[in-house]
Structures are given as structure tokens and as C-alpha cells.
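Colleague: Could you look at this predicted model? Sequence included:
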Amino acid sequence: MKKGQVTITDLAKELNVSPSTISRALNNSPFISEERKKVIMDLAKKMNYSPNQLALSLLNKRTKILGVVVPEITSYYFSTAINGIQDKVGSSGYKLMISQSNESFEEEIRLMEAMALVRVDGFLISPSSNTTTFDHFEKIKSSGFPLVVFDRDCLGFEADKVVVDDYSGAFQAVEYLVKTGCKRIAHIGGAASLSTTQHRKMGYLDALAKNNVSIVDELIINGEDSSSESGVTCMLSLLNLEVIPDAVFCYNDAIAIGAMSVIRERGIQIPEEISLVGFDDEPYSSYFKPSLTSVWQPIYDLGLLSAKILLDNLMADNESSSYRYEVLKPELMIRESSKKLPI
């Protein structure tokens, strides 16, 4: 018996009938007797026959595959978003082709081109931290692929987008720090090119301004990336100032955890001497000592809604002339790393 994938031709040779007869039987044609259908179906099962999905996709002009490109797959944030995407598309018969750009602009382009070549039906993209131009997105759109951008906005690029209100989350966090009595509030940002970095910094600045707290340039510092190592490096710089901060609002939880390790190594008390707030509310945040105050984001819903919009586009009879811009609301989760509001 032939090794490799069994084809309709192989089944036809076994039964000495035409391939078209096999095809009609497998598709439950009324022109094939029930007795012959049973013989063919039994043989197909015995020989482990499965339909050629590529051929079917070419026939139907759909592969039923969606391309997903994220900066990293293993992080809690993006793995949770992917879970939301998967749960939404699973019931629709779609499969996911998932890749990570590793925060590389060049890799992002390469991945999208490769996915386009295998004719995925659409794209769900969270841009890399080094993506500052969007010609590759425009190329994908002009080639007829529907595309949804999620988490990180692409300012100036028109497409369906689903993001979290980073500005609101940062504003909530910093205003809370002000109300607990903090006066010298520092900010450790992420990669400067990211829309999320920019929006969180603006929320930080506006919360200080609204509450008449001085904005001090030396207290604002950006890490090279969003890692704990950046938190360590930036926090060391802040602690080497002549007057150290009494609070630090961090771009994300990873940076906050790096900052926390430095503060504790210096023997500085959290939150008595320095309050600390992160962003993302990752599961480990509540298990640190002290537990980390952080801004919770509806990450699963972010993935779920992004997938829904893409599926809606794929199922629509006509292409929409407008784009959806959905903004999900975060919430501040207060724990031990920040002072309590005065009674």
C-alpha cells in the first residue's frame, strides 16, 4: 500500500472505480447508492483518508486560517489575548497560525509576507516596539486581506483597532498616588516608540498637572524595553538622584518588579518611603511581598473582540467604508505596594 497521504485516486484504484465516483460518495451525492457509499466510506476510514485541505481552500477561496502576529507568545499578556482569539474563532471553524516578531520590525514583515503567501484569510496584528512605519500593513490591506490591529495602536494607519485606554489607566494610578500624599512621583516608561508608552506617559503628566503636582523632568525615564532588567537600570538611576522619588509609576508589572528588587536591596521601605505601581496586573503581582498595586487590563476581552471584528469582516457581503476603533477600560487594583488613602 502507498505510503504518505491517501488520495481519492488511491481509493478509486482499490475499488476499481473512477475518482469522480469516490468524490461523489464522500460528498453524499444522491446519485450514488447507499450500499456503494458505505463501501467507499469504510475503505476511506480503513486507509485513513482525509480531504486535501489545500485543494478545498483553493476551491472555496478560503483557507479558514487566520494569521496572528504578536511581539511575544510566552508572556502572560499576549498568551491571554491569544486565548480570547482562539475561543472566539474556534466555534467558527477557523484555525490560527500564530507567530511572534520578537519585537523585530523586519521579522514582523517577513512573517506577514509568509502568511500572505499561504493565503490566510485575515490578520490579527499587535505591532512590534520597533514598528514605526506601516507600509507593510498597507500592502496587506491593498492585497485584499482584512486586518485588525490590537493592543498597540498604529498612529496614522487606518484600520480596525482594539486597544485598552492606557491614558485612563495611568491617570487613575497617578491620581491615586497623589491622593495618598505622594509629591515626588517618578515614571519609568517602556520603549518610546510604542503608542502604549506615549499614552501612559500622557496620563501620568495630566494627573500631576490636574492635581497641581510639579512635573520634574529628572523623574521621567524610559527603559530600552519592557523587561524587569529595564526596571532595575531605571530605578538605579532614580535612586542616584540627590532627592529620590516618594513614588514610582511603572509602564508595566515587569518593570515594577525590577524596580522593587532595587528598592529593597537599598533597604528602602515600600510603601512607607516609596510607593510603587505597575500596569497589566499579571497573576504574579499579588504574590510579591509587598503585593503590587497595578492597573488591570481586560486582556482576554481584547483578544475576543479583535477576533470578532475580523470574523465580522470576513462574513460581511460588502467591505465596510469605515473602521471600528474599540477602547476597553482598565481598573486600578490597590495592594500593599502603595500607601492607603488617608482616612
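Modeller: Yep, it's here.
Colleague: CA atoms for contacts and neighbours, from now on please.
Modeller: OK.
Colleague: and residue 306, how far is that from residue 300?
Modeller: Counting by CA to CA, to the nearest Å, the separation of residue 306 from residue 300 is 10 Å.
Colleague: and if you look at residue 69?
Modeller: With CA to CA as the criterion, residue 69 and residue 300 are 16 Å apart.
Colleague: Looking at the two, which one has more neighbours?
Modeller: With neighbours defined as other CA atoms under 10 Å, residue 69 and residue 300 compare such that residue 69 has more, 26 against 18.
Colleague: Now do the more buried one against residue 76, distance only.
Modeller: From residue 69 to residue 76 the distance is 15 Å (CA to CA).
Colleague: these two touch, right, residue 162 and residue 306?
Modeller: Yes - assessed by CA atoms under 8 Å, residue 162 is found in contact with residue 306 at 6.0 Å.
Colleague: Overlap of the contact sets of these two?
Modeller: Contact criterion CA atoms under 8 Å, 6 or more residues apart in numbering; residues shared by residue 162 and residue 306: 148-150.
Colleague: returning to that earlier point: so what sits against both of residue 306 and residue 300?
Modeller: Common neighbours of residue 306 and residue 300 (criterion: CA under 8 Å, 6+ apart): residue 85.
Colleague: so residue 256 is in which element?
Modeller: Element membership for residue 256, per DSSP states H and E: helix 253-265.
Colleague: Mind listing what's buried along that helix?
Modeller: By neighbour count on 16 or more other CA atoms under 10 Å, the buried set for helix 253-265 is 253-260, 262-263.
Colleague: I'd like the next helix or strand past it.
Modeller: Next along from helix 253-265, by DSSP H and E: strand 275-280.
Colleague: second one coming, line it up with the first:
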Amino acid sequence: MNQSTFEVTLIFSRYGSPQSLNALFFTFTLMVYILQVFSNVFLMLVIYFESSLHKPMYIFLFNLALNGLIGSSAIWPKIMENLLSDSQMGSFTACLVQVLFVNFYATSAYTTLTAMAYDRYVSICKPLQYHTIMTPGKVKTLLTVANIVPLFCASVQVYLTSRLPVCRFSIHKLFCDNLTLVNLSCVKSTLVNLHGAFVTTILVVFPFIIVLLSYAKILTVSLKASKDAQRKAFSTCSPHLITFINFSLAIFFSVIYNRINVHLPGDINILMSVHLILTPPLLNPIIYGIRTKEIRKCVSKLLWKRRDFLDMGFRSQIQPAIIHRGV
């Protein structure tokens, strides 16, 4: 077989032979994907069309929802294709592209959550200076960093992996990840390992510390405030905190899975392999929709507008008929 990485074909061995059960898994996967797309797009539209939500926190949330769409679309379509295919195969190039988007999704989501934690810190700990600190320029800078740095790091990681010679062609997972592709190589690359450690430090460990420090300061300030101020701080921080914990657990399980997946039972193996893509894009918009008062109000407002519009259309159709009968 030609060793050019652009011509190598890889086999996904985790799926097994096509069977009737695959149709059930396909249906479940399709429903999850549709729900993820609908919930994230709906949240993005609410934020886009409601001018009252054009604030830093919701702008970051818009980016988080968009990020969830990228992660979902990088994984689920290929999984569904493999579930219905007689041969679960893919090119090395396609795997590299998938790794690029998955890594960008994971690291960009984490940096966006870090920017949101900083926004909550300024809002609660420095309320009088909030509009001076969180200017439109500052928000744009934070969004740029939250997207460009992860994209650059993921691109470098994929480039380094693409340069490794491939001598194994079977992937024992549902989709591609960087560690799996690295393990397909005939050689060990110190540069790849160093880059991976660097990315983990600046895009996972460092953001995690920033979020912890932010909430430690928020907790300190809240304990000195009134009961009403404490309730307000909890209501504004709880959606972000729940989302951050959910995503941190997903990354934690993903790291564990990448290390011990060969020792896990089949069903647990599959669940842990998709946990990072399954839960955050599905739960994040639901958590913010339920826990955030302003978003609930805006959703109700949009639904009432829709109802009024339909009622007007219905009346405009029924009134001529009534007049005609009266005549």
C-alpha cells in the first residue's frame, strides 16, 4: 500500500458488521443530531433577533452555541454513514479534517467558557466598572482569542500528525482523534507529544485555573453581599457553572477514554467515546434556556409574537368569509 498519508484508507473496527441493530443506533444518532442542531440554532436566533440580549454574556453564548454545531457536525454525520455502510472506512485525510474540527470544538469551547467566567467576574465583583471594562472592543478581542488560538493550535497539531508515517490501518473507535492517528504511526514523535502537552496546558489547564479563580473571587464577594445580591449572583452564574462543570467532565472522560478504551466493555466504550460530543452541545442550550431568566423572557416574547402573527393571518382569512355569508 502507498504510504502517502493522502492515499491511506483506514478501517473503523468498532462498528462491527452491519445488522438490524445498526438501524436503531442510526435512528437514535439522527434524533440526537437534529435535536442538537435545532436547540443551538434556536438559541442563536433568539440572541440574534433580540436586541436586549446583545450583551457580552449572550454574545459569548452565541459563540458557544455555534461551537457546539461545529463539534456535532464534525462527528455525527460520519458515524451515521458508517452505521449504514457495509464497510466502515475513511481516508487518512478525512480523519485529519475530523481531528481538526473536533480539537477546535473542544478547545474553543473551553476558552469561550473562560471568557464567560471573566465576564461574570467583572459583572459581580466590579459592577460599576463593568461597561468600562467589557467594551465592544474587549469582547471582540476575547472572542478572537477564543477562536483563533484554538484553531491555530489544532492546525499545527494536525500538520505534525500528518507528517508521521502510517503503518497500522485499523481504528478501534467510532471516529478519529489525534492520539489514535498518532498511535497508527511507526515512530514516536517527541515534537507531537510536546505540542500536545503545550496545547493542553494553555487551552485546558490554564483556562480551568482562571475559571476557578474567578469563581473563588465571586464567592468571596457574594458572601459579603445581601441575600438579594447573593440570589442574583447565583441566578446569573449557575447556568455558566453547570455548563463549565458539564464540559470539564466531558473532557475528563475523553482523556480517560483515550488512555484505557481497550480495557472497557463495548457499551461503556461507545458511550465514553461520544460523551464529549453528545452532552455539551445538547445540554448547553437547554441549561441556558431553562436557567437564564432573560432568555426565557425573550423566548416567550418571540412565541407570543408568532402566535399574534398567526392569529392576525387567521382573522384576515376568516373575516372575508363571514362578510360574504352575511351578504
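Modeller: On my side now, so go ahead. In this text, all values refer to a predicted model and were calculated from it rather than measured experimentally.
Colleague: TM-score for these two?
Modeller: Put the two chains on top of each other and the TM-score (TM-score structural alignment, normalised by the length of structure 2) is 0.25; 127 aligned residues with a CA RMSD of 5.7 Å.
Colleague: Among the shared contacts of residue 162 and residue 306 of structure 1, which ones are in strands?
Modeller: Of the positions in these, 148-150 sit in strands, assigned by DSSP state E.
Colleague: okay if I get those as a markdown table plus distance to residue 95 of structure 1 and neighbour count?
Modeller: Formatted as a markdown table, those follow (distance: CA to CA, whole Å; neighbours: other CA atoms under 10 Å):
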| residue | distance to residue 95 of structure 1 | neighbour count |
| --- | --- | --- |
| 148 | 16 | 23 |
| 149 | 18 | 24 |
| 150 | 18 | 25 |
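Colleague: For residue 10 of structure 1, state which of these is nearest.
Modeller: Taking CA to CA as the measure, residue 10 of structure 1 sits nearest to residue 148 out of those, at 42.0 Å.
Colleague: Next up, the contacts around the closest one.
Modeller: Going by CA under 8 Å, 6+ apart, residue 148 of structure 1 touches 123-125, 159-162, 306, 309-310.
Colleague: Distance-wise, check it relative to residue 175 of structure 1.
Modeller: 33 Å.
Colleague: what do you get for residue 82 of structure 1?
Modeller: Counting by CA to CA - residue 82 of structure 1 and residue 175 of structure 1 are separated by 32 Å.
Colleague: higher neighbour count, the two?
Modeller: residue 82 (24 against 20).
Colleague: wait, doesn't residue 81 of structure 1 sit right on residue 306?
Modeller: No - counting by CA under 8 Å, residue 81 of structure 1 stays clear of residue 306, with 9.2 Å between them.
Colleague: Residue 90 of structure 2 belongs to a strand?
Modeller: Yes - using DSSP: H, G, I helix; E, B strand; the rest coil, the assignment for residue 90 of structure 2 is a strand.
Colleague: Nearest residue to it in space, please, no chain neighbours.
Modeller: Spatial nearest neighbour of residue 90 of structure 2, chain neighbours left out: residue 10 (5.3 Å); criterion: CA to CA, 6 or more residues apart in numbering.
Colleague: Over to residue 30 of structure 2?
Modeller: What sits nearest to residue 30 of structure 2 in space, not counting adjacent residues and going by CA to CA, 6+ apart, is residue 80, at 7.3 Å.
Colleague: Now for the one you found: which residues touch it?
Modeller: Counting by CA under 8 Å, 6+ apart, residue 80 of structure 2 touches 26, 29-30.
Colleague: How about residue 138 of structure 2?
Modeller: The contact partners of residue 138 of structure 2, taken as CA under 8 Å, 6+ apart, number zero.
Colleague: so how far is the helix or strand it falls within from its chain's centroid?
Modeller: Per DSSP H and E, residue 138 of structure 2 falls inside helix 136-162. In this view, helix 136-162 of structure 2 has its centroid 15 Å away from the chain centroid, taken as CA atoms, centre = their mean, to the nearest Å.
Colleague: go on, stretch 95-104 of structure 2?
Modeller: Relative to the centre of its chain, stretch 95-104 of structure 2 is centred 13 Å away, using CA atoms, centre = their mean.
Colleague: What of stretch 81-96 of structure 2?
Modeller: Averaged C-alpha coordinates place stretch 81-96 of structure 2 at 23 Å from its chain's average position (CA atoms, centre = their mean).
Colleague: For the strand or helix carrying residue 30 of structure 2, buried residues please.
Modeller: In the assignment (DSSP H and E), residue 30 of structure 2 maps to helix 20-49. Under the neighbour-count criterion of 16+ other CA under 10 Å, helix 20-49 of structure 2 has 22, 26, 29-30, 32-33, 36-37, 39-41, 43-44, 46-47 buried.
Colleague: do stretch 299-316 of structure 1 as well
Modeller: Within stretch 299-316 of structure 1, the residues that count as buried by 16+ other CA under 10 Å are 299-311, 313-314.
Colleague: what does stretch 169-179 of structure 1 give?
Modeller: So for stretch 169-179 of structure 1, counting by 16+ other CA under 10 Å, buried means 169-178.
Colleague: And those residues, which two are furthest apart?
Modeller: Farthest pair in the buried residues of stretch 169-179 of structure 1, by CA to CA: 169 and 178, 14.6 Å.
Colleague: can I assume residue 124 of structure 2 is in contact with residue 218?
Modeller: Yes - the pair residue 124 of structure 2 / residue 218 is scored as a contact, 6.7 Å apart, by CA under 8 Å.
Colleague: Just want the most central residue of structure 2.
Modeller: residue 68 (3.0 Å; CA atoms, centre = their mean).
Colleague: who touches that residue in this structure?
Modeller: With CA under 8 Å, 6+ apart, residue 68 of structure 2 has these contacts: 40, 105, 109, 280-281.
Colleague: now with 7 Å?
Modeller: By CA atoms under 7 Å, 6 or more residues apart in numbering, the contact set of residue 68 of structure 2 is residue 281.
Colleague: Appreciated, that's everything.
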